[in-house]
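Participant: Here is a sequence with its predicted model. Questions after.
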Amino acid sequence: MASKFYAVIIGAGGGTGGAVASRFSKEYPVVLLARTPATYESSVKAINEAGGKAIGVNANAGDRASLDAAFETIAKELPDHKLAAAIYNASAGS
């Protein structure tokens, strides 16, 4: 991918968040953030297998230090890229 931008989807599981990540991956590398890898692993795998670029990062959206650490990881994984879009997919579940 030639894009020097990326998209972040917070709360990217297999439902709406995964669908949004899949759509954005057609234009940008995508970063899926969730508290546990099990939440984003299948979406990351599907996007990468389809020829897109996706990475998963553990983060708690309610914790500033956790988000700071996540964006440090993103900067290492996608150097010279800029944030194009950030989607917060709040879950109604428990």
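Facilitator: That came through, no problem.

Participant: For the rest of this, base every contact and every neighbour count on C-alpha atoms.
Facilitator: OK.

Participant: Output the contacting helices and strands for the helix or strand hosting Arg23.
Facilitator: Secondary structure assignment for Arg23, by DSSP states H and E: helix 16-24. Under the contact definition 3 or more CA pairs under 8 Å, 6 or more residues apart in numbering; DSSP states H and E, helix 16-24 sits against strand 5-10, strand 30-34, helix 37-49.

Participant: try this one next to it:
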Amino acid sequence: MPGSGAPREAASAGSRRGADRRRTARRAPQQRAGRLYDALPGPKELVGFSAAEGAHLHCEPMGRARFEQRVFDWPAARLASGPPVRD
């Protein structure tokens, strides 16, 4: 039948565009985090959170303990060594 493949092809193309938009949306926060990281002066560490840890979504809702451990361990390690030595 002529034209019978067109709707299927259009739906397939639409689903590919949707998948591309979702992939781009997931990368956008990582790109913004990288720009912020680059703009910050001083010692710093960019840490990612994974789905396996339950901490991959915005605000790490399923992995708050992992988030808090990483966030609060970083300054604690720096404060434990005392103030920086100045020349």
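Facilitator: Done, it's in. All values derive from a computational prediction rather than experimental measurement.

Participant: Just the TM-score for the two chains, thanks.
Facilitator: Overlay of the two chains. TM-score (TM-score structural alignment, normalised by the length of the second structure): 0.33; 50 aligned residues with a CA RMSD of 3.7 Å.

Participant: Scan the second structure for its longest helix.
Facilitator: Longest among the helix segments of the second structure by residue count, using DSSP state H, is helix 6-39.

Participant: Which neighbouring elements make contact with that one?
Facilitator: Here helix 6-39 of the second structure touches no other helix or strand, going by 3+ CA pairs under 8 Å, 6+ apart.

Participant: Just after it, pick out the following helix or strand.
Facilitator: With elements assigned by DSSP H and E, the helix or strand that comes after helix 6-39 of the second structure is helix 64-80.

Participant: May I see the buried residues of that next one?
Facilitator: Within helix 64-80 of the second structure, the residues that count as buried by 16 or more other CA atoms under 10 Å are Phe67.

Participant: between the helix holding Arg23 of the first structure and strand 5-10, how many degrees?
Facilitator: Counting by axes from the mean of the first three to the mean of the last three CA atoms, to 10 degrees, helix 16-24 of the first structure points 170 degrees away from the direction of strand 5-10.

Participant: now the angle from helix 16-24 of the first structure to helix 37-49?
Facilitator: Going by the same axes, to 10 degrees, helix 16-24 of the first structure makes 20 degrees with helix 37-49.

Participant: Kind regards, and thank you for your time.
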